[in-house]
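**Student:** dropping a prediction and its sequence here:
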Amino acid sequence: MNVVVIGGGVVGVTTAYYLAQAGMDVTVLEAQEQYGDFGATAGNAGFLSPSDAFAWASPSALKVAIKSLLNPELGVQYKFHMDPALWAWTASFLSQCRRSKWLQNSDSKFKLAQYSIDMLTELRETTNIDFDVSDQGIIYASRSTSELQKLSEHFNFLGERGLELELLDRDALHQKMPLLQSDSNIYAGAVFSPNCKTGDSSKFTRELAQWCIKNSRCKFIWGAAVESIVRENNKISSIVTSKGEFKADAYVLAAGAHSSILAQSLGIKLPIYPIKGFSITAPLINPDIPQMPGFDDTDKLVALSVLGDRLRIVSSAVFDGFDTTHRQQDFQAILRLAKEILPDVADYSDVKYWAGLRPMTPRSLPILGASPIQNLYLNVGHGNLGWTLSCGTGKIIADIIAKKTPKLSMDLFQFKL
């Protein structure tokens, strides 16, 4: 069976891997010219974190949004302009903020995240690829005792579902994270998720693509921007790109935030909106420092991780369409917080700036499986957890195309008209 995957980011490449492992001939089409150094794959926090499986649409979402509007440094920014897609998405998002919906969506997202990490573990054993992975867990820190109590209660939801968690007081936090300024009293304590990981998703994508080329019937066409999708009798017959025309038995759409644009050309309206995030990456002053846990300042909405010889700092959720432009002033708050949290770890005079788009659905759940077009399958809408969910969703898509029953219930992930 021949399959074309549209999209060469972390989701597209993991999908290609699992399709090839199932014995299929796979062609990956990617508009960019290089491996994994683009889109949300390139600049995310690097967290592999079922601990972040909470749906964004929650009873407290409106409060967080209003608080951020009053203080833009808290990371959530809503650009008010006449974008019908944004208003429609927002209305759908608000409909998911009831507690019953939040519990249902978060539960499904957590199960998918756990499954995905299991698949990643197997993939690592099979391929032995290097992507600067750290198995030191992730710390979720709070700056006040009252907020720490709320944070602990919040995480009970995942603890009840089997996620191992530890509550750290200030001293235990500094023991777990010695790179924090030793005399700092910024944090009251933290919730620690020991089984979560961090890793460089861009490096992972490059290495996995190379492994697929060498070890399976898989090829990658870079610089292949989709120009048109030819449809006949409710089936796709070919994909026309800047690098030529490609035909297959089945097609998988895995193009991140731009999936909604490609789907719309086929008359499919995906409930996905691009949410911009910012990150900076700075070289470590001492590349030989011991591995550290991922670190999330839950009050300031900023995440930090060491990826090889670099420190990555990520923040912001900006609702502003497909705009990925950025100015140096967009990163001032992130840079200031990085210097406050880890002042002596990285060279903050030599930073790389990045802005990219998270393809978010109102429910915070990806859309997986069959589409209204007979031979087109969807692997889209991973939101803030594309890196975490990529292996699980790739395996699910491969199972569906191979006519196997996926390990997880697909009820909440299927596309609905």
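**Tutor:** Thanks, I have the structure now.
**Student:** contacts and neighbour counts: CA atoms only from here.
**Tutor:** Will do.
**Student:** mind listing what's buried in the longest helix anywhere in the chain?
**Tutor:** Scanning the chain for the longest helix, with DSSP state H as the assignment, gives helix 99-127. Using 16 or more other C-alpha atoms under 10 Å as the test for burial, helix 99-127 gives 101-103, 105-117, 119-120, 123.
**Student:** following element in sequence after that helix, please.
**Tutor:** Sequence-wise, the next helix or strand downstream of helix 99-127 (DSSP states H and E) is strand 138-142.
**Student:** helices and strands around that next one, which ones?
**Tutor:** Contact partners of strand 138-142 among helices and strands, from 3 or more C-alpha pairs under 8 Å, 6 or more residues apart in numbering; DSSP states H and E: helix 145-159, strand 189-193, strand 294-297.
**Student:** take a look at this one as well, against the first:
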Amino acid sequence: MRIAVIGGGVIGLTTAYALVCRGHQVELIEKRDQIALETSFANGGQLSYRYVSPLADAGVPLQALGWMLRGNGAPLRFRPKISTRQWRWCLRFLLACRRSTNQRNARHLLRLALHSQEILRRWREEDALGDFAWRANGKLVIYRDQTSFDKAAAGLDASAGQLVLDAQQCTDIEPALQPLAGKLRGGIYSPGDEVADCHLFCRRLLQRLEQSPNFRLRCGQAVSGLHSDHGRVRSLMLGKEQLEVDHLVIAAGAASGALLQPLGIELPVYPLKGYSLTLPLSSHAGIPETNVTDYDNKVVYARLGDQLRVAAMVDIGGWDANVDRGRISMLQRLASDTFPAAGDYRSATQWAGLRPATPEGTPLLGATALGNLWLNVGHGSLGFTLACGSADILCDLIGDQRPAVALDGLTLAS
């Protein structure tokens, strides 16, 4: 079958790879001149398979009001716009800020995440993708606030293989945290979680795809329109060229909604802006070997080869992916206070990107009202974590096979 995939980030590339592996002819369409230059370029790098709690949770709206007083240091910052799309998204987010809703959606995400881990393992071991800074190094979420820690420990899903640690056990697992020992209240440790360089992973996938005669990459070509009739997509327009398709997968991140609006399909996906620093390492002294998430500051740390990736913050307020100097300065200070021996964070490479998120925090996979139009969108901050499993599920659905995991809570109709 001729299948077009729109979007050359980690979601689109994994989808294309899974489809080509099953014998389909795939055209991957990316509007930028190269693949993986947007959300997949410098994300947090953590493959957080077991710590998948959505942002929407009980208490978050009240916390957000307090965060607003912290200015550039706020983990979440809301900038209201004259936009019905933004306000509809925010209303659904508020409705999802219930403990029961959070726990239900976390179970949906955990199911998909564990499947994604298995698919990546298969690709690494059986397909020999090459190096992309992958390591099975575990994830440690540290808590400085006792109330936050008690809430996390009480809600722990023991079946996910997570462990509750006291402050001493946290520093035993990650010695680089020793300078913070007096400030820690405890941690949640997921020994089975992993780390990798998302952009490098995308490049490895592309190298393998380009070896197949069933694959074609179209970079620097924006989709200008989709043509449908009798309940199916027939073709898409790339400038003046009309490309006919048997199936079409939308994996264009935050831009997916604009593509589908002319077809009468509304996606509850909105961009959440995040920031990162990439610090070259001269040595590994004082560098965390475990993935570390500073829960109360909402900052993640991951060593990617000879670099330290630091990522944080959520800005709800539009489509501008430019770096905010105030936010970056605060991130530099937070990182320097946490792991001061890593180096001079002022010299780190700065980045900002738009994470395509649904209000509930769960992605949208599978069918639409059009029989051959498929979704793989809305993964938020878990795009890298969920990408391989989502791609595998899409292949099952397109091939009219039963997906490996239940899709409850993961579809547009959910």
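**Tutor:** Yes, it's here. All values derive from a computational prediction rather than experimental measurement.
**Student:** doesn't Ser316 make contact with Leu74 of the first structure?
**Tutor:** Yes - Leu74 of the first structure is in contact with Ser316 according to C-alpha atoms under 8 Å; the separation is 7.4 Å.
**Student:** intersection of neighbour lists for the two?
**Tutor:** Leu301 (C-alpha atoms under 8 Å, 6 or more residues apart in numbering).
**Student:** before we move on, the earlier item: and the helices and strands packed on strand 138-142 of the first structure: which comes nearest Glu166 of the first structure?
**Tutor:** Among those, the nearest to Glu166 of the first structure by C-alpha to C-alpha is strand 189-193 (5.0 Å).
**Student:** redo the helices and strands packed on strand 138-142 of the first structure as TSV? Include distance to Gly46 of the first structure and mean neighbour count.
**Tutor:** Shown next, in TSV, are these (distance: least, C-alpha to C-alpha, whole Å; neighbours: other C-alpha atoms under 10 Å):
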stretch	distance to Gly46 of the first structure	mean neighbour count
helix 145-159	20	16
strand 189-193	15	25
strand 294-297	8	24
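**Student:** got the ones you listed as TSV, with distance to Ser95 of the first structure columns?
**Tutor:** Compiled in TSV, those are given as follows (distance: least, C-alpha to C-alpha, whole Å):
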stretch	distance to Ser95 of the first structure
helix 145-159	21
strand 189-193	30
strand 294-297	28
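**Student:** quick one, helices of the stretch 301-414 of the second structure?
**Tutor:** For the stretch 301-414 of the second structure, applying DSSP state H, counting those that start in this stretch gives helices covering 325-338, 383-398.
**Student:** quick one: distance of the shortest one to the chain centre.
**Tutor:** What it means is helix 325-338 of the second structure. Offset of helix 325-338 of the second structure from its chain centre (C-alpha atoms, centre = their mean, to the nearest Å): 22 Å.
**Student:** who's in contact with it?
**Tutor:** By C-alpha under 8 Å, 6+ apart, helix 325-338 of the second structure touches 72-73, 177, 180, 275-277, 310, 312, 342, 344-346, 350.
**Student:** quick one: buried residues of that helix?
**Tutor:** Buried residues in helix 325-338 of the second structure, counting neighbours by 16+ other C-alpha under 10 Å, are found at 327-329, 331-332, 334-336, 338.
**Student:** could you dump the residues you listed into TSV and include distance to Lys298 of the second structure?
**Tutor:** TSV is the format used below for these (distance: C-alpha to C-alpha, whole Å):
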residue	distance to Lys298 of the second structure
Arg327	13
Ile328	14
Ser329	15
Leu331	10
Gln332	14
Leu334	10
Ala335	11
Ser336	15
Thr338	12
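**Student:** of those, which is the nearest to Val26 of the second structure?
**Tutor:** Using C-alpha to C-alpha, the shortest approach to Val26 of the second structure within the buried residues of helix 325-338 of the second structure belongs to Ile328, at 38.8 Å.
**Student:** ok, now how distant is the closest one from Leu373 of the second structure?
**Tutor:** With distances taken as C-alpha to C-alpha, to the nearest Å, Ile328 of the second structure is found 39 Å from Leu373 of the second structure.
**Student:** trace Gln114 of the first structure over to the second structure, please.
**Tutor:** By TM-score structural alignment, Gln114 of the first structure lines up with Leu114 in the second structure.
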